[in-house]
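K.L.:
The sequence isn't on hand, but the structure is:
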């Protein structure tokens, strides 16, 4: 009797697959939008993640929701980083630049939706991480006099904007240049 090959059947795991699908969609979004920018079709994210479009829209009804999910992970990384007492604003901005290099499409998207409450929440968490670092650094005398949280936020915006405007092949170089400038601005004045 010949061997019969059963067709592969994808089993629908229902709600149990939700968290795994969400993680797969976020990872796929990072890849798709890093490669093609915001012009990539939203459906491409679902395809790359290996899930149906229904699953994509259940988790992320629009591009902003997806961008916020990506930045929720980024902010979590930044908060953990900032909680280490050995970290400085310079270290923090290095990580921000690294994240910006691979998240430029999301930066553009969130910059266009700054009034969205989901985006404001991300901004508030970012500000708290910066405040923690600045307070600790100021207490040790390692912050230039007169520098405050808003200065760091402006530096971050400038850093992210220049990286986002640069073609992918030049982003790492531009990020390195921008970091050098920011590092020199955040050095305490020597007397």
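P.N.:
Happy to help now that I have it. Being a predicted model, the structure only gives us computed values, none of them experimental. Numbering: from 1, shown residues only.

K.L.:
can we go C-alpha only for contacts and neighbour counts from here?
P.N.:
Will do.

K.L.:
For the one helix or strand residue 80 maps to, buried residues please.
P.N.:
Using DSSP states H and E, residue 80 maps to helix 63-83. Residues of helix 63-83 classed as buried by neighbour count (16 or more other CA atoms under 10 Å): 63-72, 74-75, 78-79, 81-82.

K.L.:
Then stretch 106-116?
P.N.:
Counting neighbours by 16+ other CA under 10 Å, one finds that the buried residues in stretch 106-116 are 106, 107, 108, 109, 110.

K.L.:
and here's the other structure:
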């Protein structure tokens, strides 16, 4: 991947440096996932590592700034009348295709701040999952945690393949996963796994 290095803007351009760091991190996270090298992010933004750490004292702070927009997009979708669980999972999948780091970050809360973002996303899924259960579209035993785990599995898979193959791979993965999540379209849900 080619990352364009931006010229150093000097210490008086704090807001500009912060924006450049977020843009560079978005680019690196999209390509390399949540563990993208911070030194490379700083270099691409045209700032030193010291500037990066003044704005974002740790990886989680930077990731939260980058992905707040994605969470707001999910929240806006959830607020739209008629939004379904399928709509939410489709948008989350699109975000994972664009940047595997987003769902990877949300599905593995190792920092309390990331756990808060994860809880925000889980709350959106929880309400839509309840509606899908009531409508008979999802097996009764599926939990919000199951959906978050499924998204994490897909994000982990997508992180390991070229960007050009991510959409098709995500579609195939969801087909496999949904055979265990969705009710039979004819209306008869198979027994829960513990009953087999």
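P.N.:
That came through, no problem. Remember, it's a predicted structure, so these values are computed and weren't measured experimentally.

K.L.:
Now the TM-score, please.
P.N.:
After superposition, the two chains reach a TM-score (TM-score structural alignment, normalised by the length of structure 1) of 0.73; 179 aligned residues with a CA RMSD of 3.1 Å.

K.L.:
ok, average deviation of the helix or strand just after the helix holding residue 80 of structure 1 from structure 2?
P.N.:
As assigned by DSSP H and E, the chain's next helix or strand after helix 63-83 of structure 1 is helix 89-102. Following the fit onto structure 2, the mean deviation recorded for helix 89-102 of structure 1 is 1.7 Å by mean CA distance after the TM-score superposition for structure 1.

K.L.:
Helix 89-102 of structure 1 corresponds to what range in structure 2?
P.N.:
The counterpart of helix 89-102 of structure 1 in structure 2, counting by TM-score structural alignment, spans residues 85-98.

K.L.:
what's in contact with the top helix by length along structure 1?
P.N.:
In structure 1, with assignment by DSSP state H, the single longest helix is helix 117-139. The contact list for helix 117-139 of structure 1, computed with CA atoms under 8 Å, 6 or more residues apart in numbering, reads 65, 68, 71-72, 75, 78-79, 82-83, 85, 87-89, 110, 113-114, 143, 148-149, 152-153.

K.L.:
what sits against the residue nearest in space to the middle of structure 2?
P.N.:
Centroid check for structure 2 by CA atoms, centre = their mean gives residue 103 as the closest residue, at 2.3 Å. Shown in contact with residue 103 of structure 2 (CA under 8 Å, 6+ apart): 92, 95, 96, 151, 152, 155.

K.L.:
Can you say which two of those residues are spatially most distant?
P.N.:
Spatial extent of the contacts of residue 103 of structure 2 (CA to CA) is set by the pair 95 and 152 at 12.0 Å.

K.L.:
Please tell me how far stretch 76-93 of structure 1 is from the chain's geometric centre.
P.N.:
Distance of stretch 76-93 of structure 1 from its chain centroid, counting by CA atoms, centre = their mean, to the nearest Å, is 15 Å.

K.L.:
Same question for stretch 93-108 of structure 2.
P.N.:
Taking mean C-alpha positions (CA atoms, centre = their mean), stretch 93-108 of structure 2 and its chain are 3 Å apart.

K.L.:
and what of stretch 81-92 of structure 2?
P.N.:
Here the centre of stretch 81-92 of structure 2 is set off from its chain's centre by 14 Å, with CA atoms, centre = their mean.

K.L.:
Which member of the buried residues of stretch 106-116 of structure 1 is positioned nearest residue 191 of structure 1?
P.N.:
The shortest approach to residue 191 of structure 1 among the buried residues of stretch 106-116 of structure 1 belongs to residue 107, at 38.6 Å (CA to CA).

K.L.:
Return the residue of structure 2 aligned against residue 155 of structure 1.
P.N.:
Counting by TM-score structural alignment, residue 155 of structure 1 lines up with residue 150 in structure 2.
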